[in-house]
Every structure is written in C-alpha cells, then in structure tokens.
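Undergrad: below are the sequence and a predicted model; questions follow.
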Amino acid sequence: ICHPKGNSKYDDCPLIWKDFSNKGYVTAYAEDTPWMGLFHFNQIGYVEEPTDYYNRPYYRTSEDHISHNAGLGGLNGKICQGRKFGIEVIRDWNLDFLAANKDVPVFSFTWCSALTHDYLNMASLADEPHLEHLKTLKN
C-alpha cells in the first residue's frame, strides 16, 4: 500500500497503470474534479504525469473558466463543463482516447465524483451518460 503523506508524491507508488504501461499498453487517467482528486486533495499528487494521456491540465483550466453547478448551489465539485455534464466530458475524452489508440492495447482509468460528492441522490444523473458510454464501447 502506498499512501504518501505531507510533501511526498505518488510518482513512485506501484499503481496499476504502471503494470499495463510496462506491458506495452497506452495508458490514460482522467477525473472530473481534479482540485479534490484522488491523488491531489490536500496532497502533492504527481510531479510527473502518471499516464500517457492525462486530463488534469485541461480540466484544471476548465474548472477555472467554464465549469459551473447548473444553478444547483454550492457543491464542491462542478457538475457541468460549459453545456455538458462533467461526466459526459470525461466520457467523450475517454472515447477520443480509445479512438486515437484503436490499434494498440489500452488501459484507461476514469474517476467521476462531482455529481455524488455532496449529494448521493444525484447519482441517477449519471445513468444515461454511463449507459451511452457502454453502448458506444459495445459497438
């Protein structure tokens, strides 16, 4: 188990995408609330980008300029990026990653927490985007 504290970073942790990368896979990691993300909330997180494709730089800028809560008040995570749910932005990013790497093995880890971080009853808003994602992957 690797759980850095204080000024430590996650770069040296034995996370699963490193195993896939070592076996020749193209790797991706994305999340919809990087300011409070899995590896960065009250922590340094990563110094080097952890995967081949990494959405944090884009999403941090997006959070500052086009993210909002669609009039739902003071949620910690911004549920919308412009005119789309953040979960849809992550889905589309992942589908673009898969399309760009269709001829090579891939490993993608995505994490979406904006919808449910503050209100668990908002989880149903993720049903349709997830269903569409799964249908697209199936086809």
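TA: Sure, I can see it.

Undergrad: for the rest of this, base every contact and every neighbour count on C-alpha atoms.
TA: Fine.

Undergrad: what about Leu90, which SS state?
TA: Wrong residue type there; residue 90 is Ile, not Leu. helix (DSSP: H, G, I helix; E, B strand; the rest coil).

Undergrad: could you report the neighbour count for Arg91?
TA: 20 (other C-alpha atoms under 10 Å).

Undergrad: pretty sure it contacts His133?
TA: Yes. Counting by C-alpha atoms under 8 Å, Arg91 touches His133, with 6.5 Å between them.

Undergrad: what's near enough to touch Thr110?
TA: Thr110 sits next to Ala28, Tyr29, Ala30, Glu31, Ile90, Asn94 when contact means C-alpha atoms under 8 Å, 6 or more residues apart in numbering.

Undergrad: how about Glu88?
TA: Pro129.

Undergrad: after whatever helix or strand Phe97 lives in, which helix or strand is next?
TA: Per DSSP states H and E, Phe97 falls inside helix 86-100. Using DSSP H and E, the helix or strand that follows helix 86-100 in sequence is strand 106-111.

Undergrad: the helix or strand following that next one to helix 86-100, inter-axis angle?
TA: Next helix or strand after strand 106-111 toward the C-terminus (DSSP H and E): helix 127-138. Following axes from the mean of the first three to the mean of the last three C-alpha atoms, to 10 degrees, one obtains 10 degrees for the angle between helix 127-138 and helix 86-100.

Undergrad: okay, now the one to match up with it:
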Amino acid sequence: MTFDLRPWQLADFPAYQALITAPAIATAIGIDAKSTVSQQQAFENDLYQTYQAAILIDGVPQGSIVAYQRANELGEPLVNEADIAYFLSPAFWGHGIMTDVITAFIAQLPPHFTLWADVLADNIGSLRVLEKVGFTNHGTYIDLFGRQIIQFHLYR
C-alpha cells in the first residue's frame, strides 16, 4: 500500500476531525473526542507546525505526522530538537505503513536533528515501528492520565 505526505490545509479539518474522534486515536493522543473546541485546537496546533504532514492513502487523509519544537525549562526553543507524534486510521494498522511514513518524514527534516517520541506502553505496534526506524528506549513515566508512557529518542 502506498501513501503520500503533504502539509495539512485549513480545508482538511473535517477529515482530521473524523480521524481524531475515532476512539482508538482519541484515547492514544489524549483528546476529548466529544469536544469540537478541543478537536479544532489540536488541528490548529498541528497545522501551524513547521514540520507536519497529512498521510494520504488513495488521496484521502488517513493519518498525521508532526514534529513539535522542544523547549527547555524556561520555555526557550531547543535548536534541532522535536517531539514527533503521529496517528493513522485503525483501518490501516498492521500494514507497515507507519514505518515507511516515519522514515520518509524524518528524511525531510534538517540534518543533526534529535527526535523524541512518547508512546503508550501497551501500544505494541507503535513501539515496534519506532524501533524499526532506529529510535531507542529512553525510559518510562506516568502521564497526567495515569498511563504508562515509554519515551524514545533518535539522534540523526
């Protein structure tokens, strides 16, 4: 199965909204699937990131990948450090698409970039994807929702 990456556009909000209200995605990204305001804020947060893309399958947005600028304790941006986040429609899970998507997305980033990714400990598929593309386990923590999170990093 093939995919394309292209920047999210304002007109894509209905497609984005349909994806993030899927229970499996809403739970994983910690969004209130019933709050349109929360959904709009998540979309705009992704839309205005320097490095972001809709994952298109057969020309239809079926997922998202974004790199959020990291900051230090004072809120100052850390040069060449980002948190990577992604999701894919459950209909396409288990087909190897995310491994290829992350590889292609990372290739578009500037050199000497450090990426971080936080994954729910029970999300075996996402854990494997990150390991396949070269991320290493940095440790675990409990998030605000009481869920165990495994943090990964990749220096490139």
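TA: Cool, got the structure. The shown structure was predicted, so the numbers you read here are calculated from the model rather than taken from an experiment.

Undergrad: what's the TM-score here?
TA: For this chain pair, the superposition-based TM-score is 0.33 by TM-score structural alignment, normalised by the length of structure 1; 83 aligned residues with a C-alpha RMSD of 5.3 Å.

Undergrad: hang on, the earlier thing: list the buried residues of the helix holding Phe97 of structure 1.
TA: In terms of neighbour count (16 or more other C-alpha atoms under 10 Å), helix 86-100 of structure 1 has its buried residues at Gly86, Ile87, Glu88, Val89, Ile90, Arg91, Trp93, Asn94, Phe97, Leu98.

Undergrad: which of the contacts of Thr110 of structure 1 sit farthest apart?
TA: Distances among these were taken as C-alpha to C-alpha; the most separated pair is Ala28 and Ile90, at 11.4 Å.

Undergrad: tell me which element Thr27 of structure 1 falls in.
TA: Counting by DSSP H and E, Thr27 of structure 1 is part of strand 26-31.

Undergrad: just want the angle from that strand to helix 86-100.
TA: 170 degrees.

Undergrad: what helices or strands is strand 26-31 of structure 1 leaning on?
TA: When contacts are defined as 3 or more C-alpha pairs under 8 Å, 6 or more residues apart in numbering; DSSP states H and E, strand 26-31 of structure 1 packs onto helix 16-22, strand 53-54, helix 86-100, strand 106-111.

Undergrad: next, the angle from the third one to strand 106-111.
TA: Interaxial angle, helix 86-100 of structure 1 versus strand 106-111 (the same axes, to 10 degrees): 170 degrees.

Undergrad: now the helices for structure 2?
TA: 13-20, 23-29, 36-47, 97-107, 124-132 (DSSP state H).

Undergrad: nearest to Ile142 of structure 2, out of these?
TA: Nearest of the helices of structure 2 (C-alpha to C-alpha): helix 23-29, 13.9 Å.

Undergrad: what are the buried residues along that closest one?
TA: Buried-residue list, helix 23-29 of structure 2, by 16+ other C-alpha under 10 Å: Ile25, Ala26.

Undergrad: which strands and helices sit next to that helix?
TA: Against helix 23-29 of structure 2 (3+ C-alpha pairs under 8 Å, 6+ apart) you get no helix or strand.

Undergrad: same thing but at 10 Å, please
TA: If you count contacts as 3 or more C-alpha pairs under 10 Å, 6 or more residues apart in numbering; DSSP states H and E, helix 23-29 of structure 2 packs onto helix 13-20, strand 77-88, strand 114-120.

Undergrad: tell me the angle the second one makes with strand 114-120.
TA: Put plainly, it is strand 77-88 of structure 2. 40 degrees.

Undergrad: quick revisit: just the helices and strands packed on helix 23-29 of structure 2: most buried one?
TA: strand 114-120 (a mean of 21; mean count of other C-alpha atoms under 10 Å).
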